[in-house]
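Enquirer: What would the 3D arrangement of this be:
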Amino acid sequence: MIWSIDPTWSTVPSLEQRSIVKVAGAPAPSALDPPRFRRKGTSMLSENPTQPELNKEVVRRFYEAVLRVPGGPDFATIKELTDEQEVELNWGHPDSGVHRGAAIGPARHRMHELTGLDLSAISIDELIADGPTRVLVVATNSGTDVHRNPWRMTVLELVDVVNGKITKKRSFYQDTALLRDISLEREAALAQKTGEA
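Expert: So this is what the prediction gives:
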């Protein structure tokens, strides 16, 4: 089963949350019991969350802020949750690679522009916490090429969270050859358009 960040759920339920174990002699759950899942805008953390759970919550809140509809991104929350020092964008284009500091924003913007990425169509399919700092994001991205042909693919993102802030992200796209071709064709079309102006 795939869980998405959407208007109903606020994070990926844990295995414990997905299954209710009946204990011999224990009363059956009732409508008065606390909810197993909390609605969007509230945390799903247990009373004593582990570090991986805390990190997953940071990443969940980050993507909830980035993908907020309506109204667009919640930049205050994004700023609160990030201290990005390094981003690795693996999308097949010559501009792929590691970007640091002030170069992160322009590199990310260029990738989005050249690939025709539709930010409003991104879906976060799963968040997996691994170890003391790592959260794996499984997402589906989509967009259109220069001829308006749609594309869609899975993206894996390794996110490092340190002291409650996202410090490093590495994105790995399912089909980098396709993204390279799309971006090089759009880049050539933009250069031709600029030359005609």
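Enquirer: from here on, contacts and neighbour counts on C-alpha atoms
Expert: Fine.
Enquirer: Scan this protein for its longest helix.
Expert: In the chain, assigned by DSSP state H, the helix with the most residues is helix 176-196.
Enquirer: who does that one touch, helix- and strand-wise?
Expert: helix 104-115 (3 or more C-alpha pairs under 8 Å, 6 or more residues apart in numbering; DSSP states H and E).
Enquirer: Pull out the buried residues from the longest helix of the chain.
Expert: Neighbour-count burial for helix 176-196 flags 176, 178-187 (criterion: 16 or more other C-alpha atoms under 10 Å).
Enquirer: Now do the strands in this structure.
Expert: For the chain, the strands defined by DSSP state E occupy 82-90, 97-100, 123-130, 134-144, 150-162, 165-173.
Enquirer: Contacts only, for T133.
Expert: 51-52, 55, 160-162 (C-alpha atoms under 8 Å, 6 or more residues apart in numbering).
Enquirer: Of all pairs in the residues you listed, which one spans the longest distance?
Expert: Farthest apart among the contacts of T133 by C-alpha to C-alpha are Q51 and D160. That separation is 12.1 Å.
Enquirer: Please give the structure of this sequence too, so both can be compared:
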Amino acid sequence: MPTTEMTEIAERNRDVVRRLYDSVMSGDLAGIAPLRSADYRVTQAPGHPVPGTRIGDDASAAGGLVFSALGIEGLTVQEIVADGPYRVIGLVELYGKDADGQPWTMPVAECFKVENGVITDIRPYYWDMVEVQRIAGTPRRLKPLENRSA
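Expert: Alright, predicted model coming up:
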């Protein structure tokens, strides 16, 4: 059973993520900086157009690349779930236009680690990575399966 202190910490962590999303949606990039540690990490999946783990300023720059690569125009927060001393999950719907100007939307679950009131780690999980690659204009190149019947 959660203690009152744990519940208060979880609510403060949820508020940090809520303020991050509010800053992103309003275009207040300066408002994002105090919500993240100087050495925060962002890890994108290997199939993402901007893959890998980046730290601090490199993570911030990569965030701009992601918005540009996917033509992201905004997001709608569906839910922010926090429990325990560190973990927060943001469930959002991203939307934008692809390179051909066609609108798209996609659910994304973002896992945050919040320590001492600042975000230290972000790991986004996109609903459909093949669609992310299509939106970004970087289709996955599949290797043909070898003929195993001999």
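Enquirer: State the distance from the residue positioned nearest the centre of structure 2 to M6 of structure 2.
Expert: With distances taken as C-alpha atoms, centre = their mean, structure 2 has P124 as the residue nearest its mean C-alpha position (3.7 Å). Per C-alpha to C-alpha, to the nearest Å, P124 of structure 2 is found 25 Å from M6 of structure 2.
Enquirer: Also I72 of structure 2?
Expert: Counting by C-alpha to C-alpha, the gap from I72 of structure 2 to M6 of structure 2 is 35 Å.
Enquirer: who has more neighbours, those two?
Expert: I72 (19 against 15; other C-alpha atoms under 10 Å).
Enquirer: The more buried one reaches G96, doesn't it?
Expert: Yes. Using C-alpha atoms under 8 Å, I72 of structure 2 is in contact with G96, at 4.3 Å.
Enquirer: Using a markdown table, lay out the strands of structure 1 together with distance to P73 of structure 1.
Expert: Below are the strands of structure 1 laid out as a markdown table (distance: least, C-alpha to C-alpha, whole Å):
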| stretch | distance to P73 of structure 1 |
| --- | --- |
| strand 82-90 | 14 |
| strand 97-100 | 22 |
| strand 123-130 | 15 |
| strand 134-144 | 17 |
| strand 150-162 | 19 |
| strand 165-173 | 16 |
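Enquirer: Out of the ones you listed, which is closest to E64 of structure 1?
Expert: It is, among the strands of structure 1 and with distance given as C-alpha to C-alpha, strand 123-130, at 9.4 Å.
Enquirer: compared with structure 2, how much does the closest one deviate?
Expert: Strand 123-130 of structure 1 differs from its equivalent in structure 2 by a mean of 0.7 Å after superposition (mean C-alpha distance after the TM-score superposition for structure 1).
Enquirer: Could you list every helix and strand in contact with that strand?
Expert: Short answer (3+ C-alpha pairs under 8 Å, 6+ apart): strand 123-130 of structure 1 packs on helix 51-66, strand 134-144.
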